[in-house]
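Undergrad: no letters, just coordinates:
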């Protein structure tokens, strides 16, 4: 007969094999933490549930199966999970009757196979015997039995006289429960790399706090806060991550004034490492995590990484060191941050002409002697701290910079490169690249509002914010060019229209 449960849905959760291979005491500790993380994730989803341990697995009983499945798909330490179609008590005969009732329509005109897994010590029949008998009852309703590549796979976990029937086996993220490996600081920029690097540390059981060295103002900061919030909301159950936002404007100005352009990229990274290490010291983090991949940019050659590492007094972990960009972007899609990260401009390239790809520690130390390190200390002291689970949508809203309608008296500024401006632009828009706009800012009048746009609305947001600080009424068009094109019924509007 069907077993009655408190909630209408039951999900069987299987632990990652690495957890089960640990020594008994260690495995027990890992499983306890996994259940705690699952509990927190399910609670935050706003559903009713109960977690029960059973035969070396975990059962989730809930009133909302879809939300529970979504949480489990993002809980590290979960290998696979299966929503249960029905739980049947009464032994083999009851199991056979239930299988026919459940699956006779599903297997019609299809090939099928039955797989039974016996759990516990009470085993009246072998798995093979049960598979043959249950399969034999279903055979008259199906096209054929196919043990190698069936259209339908029917499975059951059997413990004593109880059978848990299911057809879906969904992959979880695997890894270890977050919190089992201590704490790390991730240097996060909002781009693909640093987010994916943090995710891999989380997958191996490390808690993450984040340090963001802001090179481009409040609009950029809000973008990074939003990306970090998505990462933590989706994957950080069981943690209480914080984001430390450090204004690097004065640090960069000092660097530019007192060091050679050849070394700017390397020295900037060293300053970021120093900032990260200082925050790590304050919160007791054990390692510094970066998204660097070997050879991806000039500062990520072996020579430069060796020079940069010198300033860190804790281990530097680089989960992506051997990855290529395509693989990193694929992982970002899994994480759910790819659409946000692709809008982040490249701000770290201080010297785009000929940055050094080789460096020596003594050379850089000599170069840095001209710098004022009190500026970095003050920047770290003034860090803004966000508790990521307390961040609201209002905190990352960009009302002061972004605008969705263009005022009639606004001057429209197109921030694309000239070649792209020639290809498409809004009628009447003036073309200013970022450098040209800031160099000619004094030539612009402050008597009218300005609306800036760029491909994604991100670089224009930074420029609009700088104009606001200089006393202009300036905005970035929300959604960028893609959104602008939608408001014209006949497509792109150009000066030739």
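TA: Sure, I can see it. Treat the numbers as computed from the prediction; the structure is a model and nothing was measured.
Undergrad: make it CA atoms for all contacts and neighbour counts henceforth
TA: Fine.
Undergrad: that's a helix at residue 395, yeah?
TA: Yes - using DSSP: H, G, I helix; E, B strand; the rest coil, the secondary structure at residue 395 is a helix.
Undergrad: where's the closest residue to it other than its chain neighbours relative to residue 252, distance?
TA: In this structure, residue 395 finds its nearest non-sequential neighbour in residue 222, 7.8 Å apart by C-alpha to C-alpha, 6 or more residues apart in numbering. Distance, residue 222 to residue 252, using C-alpha to C-alpha, to the nearest Å: 20 Å.
Undergrad: ok, now how distant is residue 35 from residue 9?
TA: With distances taken as C-alpha to C-alpha, residue 35 is found 18 Å from residue 9.
Undergrad: all strands for the stretch 201-350 of the chain, in order.
TA: Using DSSP state E, counting those that start in this stretch, the strands of the stretch 201-350 of the chain run over 207-214, 242-247, 288-289, 316-317.
Undergrad: put this beside the first:
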């Protein structure tokens, strides 16, 4: 294997000021967490990029597979190394460009010469290496502006570093660099996408799900756990808080007019989420609501739901249409899980004609006849918490014998 390191480019992190090192440190920590199964990693952080040393082919393959999902990385390249000798450089350039041998593409050579003592100037290296590659690859042609491939050569103090492939990263900010919020994870298409978008902006997530057995099945809960686990592939652990919601949901059905029951259900979910948020030290609540998509997501409905909390509510999908949300869900790998036909608590006891423009005063009036506070406290107290990603425990063959 010719690859000796992976060079990571920061992108948006490069625009940061005095606190830039904190963002870089968070990215480095997230990379170590993501690749704990191939630890230890030798990582060198610089102001504008990061280097990961490669020890073996297995390590290289894992890094190439998972790095595109780590937020905070604009792009990365596998890098080969050779001695500071022109003939060695020519040999290595052919090995690197061999991956393009069956493609009719344009290329150019770029040289970064940080070791000024190297005898050949940048333009001389471009001519020597570019000419050698061109003579040995009839499928290639030179294009100085916007070529298909740039063969990049870095002349450093210790050796020559060479790369051509550029893999796009996930962009955004390192998860955890912008605090923590609580994601309301329903099991549908929208909420995992909302969580993904907040994670992309550096927000660490915990998730909350409302479970109403026997009206919702164990399969629906399993689906939500799978979605929470899917989100961890973007570089962070996630805890899922499962709220027993049956008692409250039945009481709502019995206590408020049916056409406002959906609004009350969402309001009580928000009150419960706010209490869990406070316990875990999160700063905001994240939902997958999109304006006007359903009756509970009109501007009037969202105003009524917001009325029960002063906590910031992040709705990253507010202006997205459904097809845009589906495209992101397919891209991040949550769509197929989300469309499994298991109902969540939002789809049970659904009124035939829900209010699309509920008035806050009337909703408060209808709810005033029922005491929900004790039920809310009990639901929060009796929640179950799961941690993802799940770890496969090795079974002790002697377990139970002592």
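TA: Received it, and whenever you're ready, just let me know what you need. Given the structure is predicted, the values throughout are model-derived calculations rather than measurements.
Undergrad: hmm, back to that, and the strands of the stretch 201-350 of structure 1: which comes nearest residue 263 of structure 1?
TA: Among those, strand 207-214 comes nearest to residue 263 of structure 1, with 18.3 Å by C-alpha to C-alpha.
Undergrad: what span of structure 2 lines up against that closest one?
TA: The alignment of strand 207-214 of structure 1 onto structure 2 (TM-score structural alignment) spans residues 204-211.
Undergrad: quick one: buried residues of that stretch?
TA: Judged by neighbour count (16 or more other C-alpha atoms under 10 Å), stretch 204-211 of structure 2 contains these buried residues: 204, 205, 206, 207, 208, 209, 210, 211.
Undergrad: go on, stretch 95-114 of structure 2?
TA: Going by neighbour count (16+ other C-alpha under 10 Å), the buried part of stretch 95-114 of structure 2 is 96, 97, 106, 107, 108, 109, 110, 111, 113.
Undergrad: aligned to the third one, what sits in structure 1?
TA: Meaning residue 106 of structure 2. Checking TM-score structural alignment: residue 106 of structure 2 goes with residue 112.
Undergrad: check whether its match really touches residue 151, as I assumed.
TA: Yes - between residue 112 of structure 1 and residue 151 there is a contact under C-alpha atoms under 8 Å: 5.7 Å.
Undergrad: show me where the stretch 1-150 of structure 1 has helices.
TA: For the stretch 1-150 of structure 1, helices defined by DSSP state H, counting those that start in this stretch occupy the ranges 17-20, 24-44, 65-72, 92-103, 127-138.
Undergrad: residues making contact with the fourth one?
TA: Contact with helix 92-103 of structure 1 is made by 1, 85, 88, 89, 130, 133, 134, 137, 138, 161, 163, 165, as judged by C-alpha atoms under 8 Å, 6 or more residues apart in numbering.
Undergrad: and if you look at the second one?
TA: Under the criterion C-alpha under 8 Å, 6+ apart, residues 19-21, 49, 51, 68, 71-72, 75-77, 176-180, 237-238 lie in contact with helix 24-44 of structure 1.
Undergrad: any of those buried? List them.
TA: Buried subset of those (neighbour count, 16+ other C-alpha under 10 Å): 19, 49, 51, 68, 71-72, 75-77, 176-180, 237-238.
Undergrad: save the strands of the stretch 201-350 of structure 1 as TSV, and put in distance to residue 31 of structure 1 too.
TA: Shown next, in TSV, are the strands of the stretch 201-350 of structure 1 (distance: least, C-alpha to C-alpha, whole Å):
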stretch	distance to residue 31 of structure 1
strand 207-214	17
strand 242-247	25
strand 288-289	26
strand 316-317	26
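Undergrad: quick one: which of the ones you listed is nearest residue 272 of structure 1?
TA: Closest to residue 272 of structure 1 of those is strand 207-214 (C-alpha to C-alpha; 6.6 Å).
Undergrad: how far apart are that closest one and its match in structure 2?
TA: Taken against structure 2, strand 207-214 of structure 1 registers an average deviation of 0.8 Å after superposition, with mean C-alpha distance after the TM-score superposition for structure 1.
Undergrad: for that strand, packing partners?
TA: Applying 3 or more C-alpha pairs under 8 Å, 6 or more residues apart in numbering; DSSP states H and E, we find strand 207-214 of structure 1 packed against strand 183-187, helix 192-203, helix 218-235, strand 242-247, helix 264-283.
Undergrad: could you export these as JSON lines, including distance to residue 414 of structure 1 and mean neighbour count?
TA: Shown next, in JSON lines, are those (distance: least, C-alpha to C-alpha, whole Å; neighbours: other C-alpha atoms under 10 Å):
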{"stretch": "strand 183-187", "distance to residue 414 of structure 1": "32", "mean neighbour count": "27"}
{"stretch": "helix 192-203", "distance to residue 414 of structure 1": "26", "mean neighbour count": "24"}
{"stretch": "helix 218-235", "distance to residue 414 of structure 1": "18", "mean neighbour count": "21"}
{"stretch": "strand 242-247", "distance to residue 414 of structure 1": "28", "mean neighbour count": "23"}
{"stretch": "helix 264-283", "distance to residue 414 of structure 1": "29", "mean neighbour count": "21"}
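Undergrad: alright, calling it a day.
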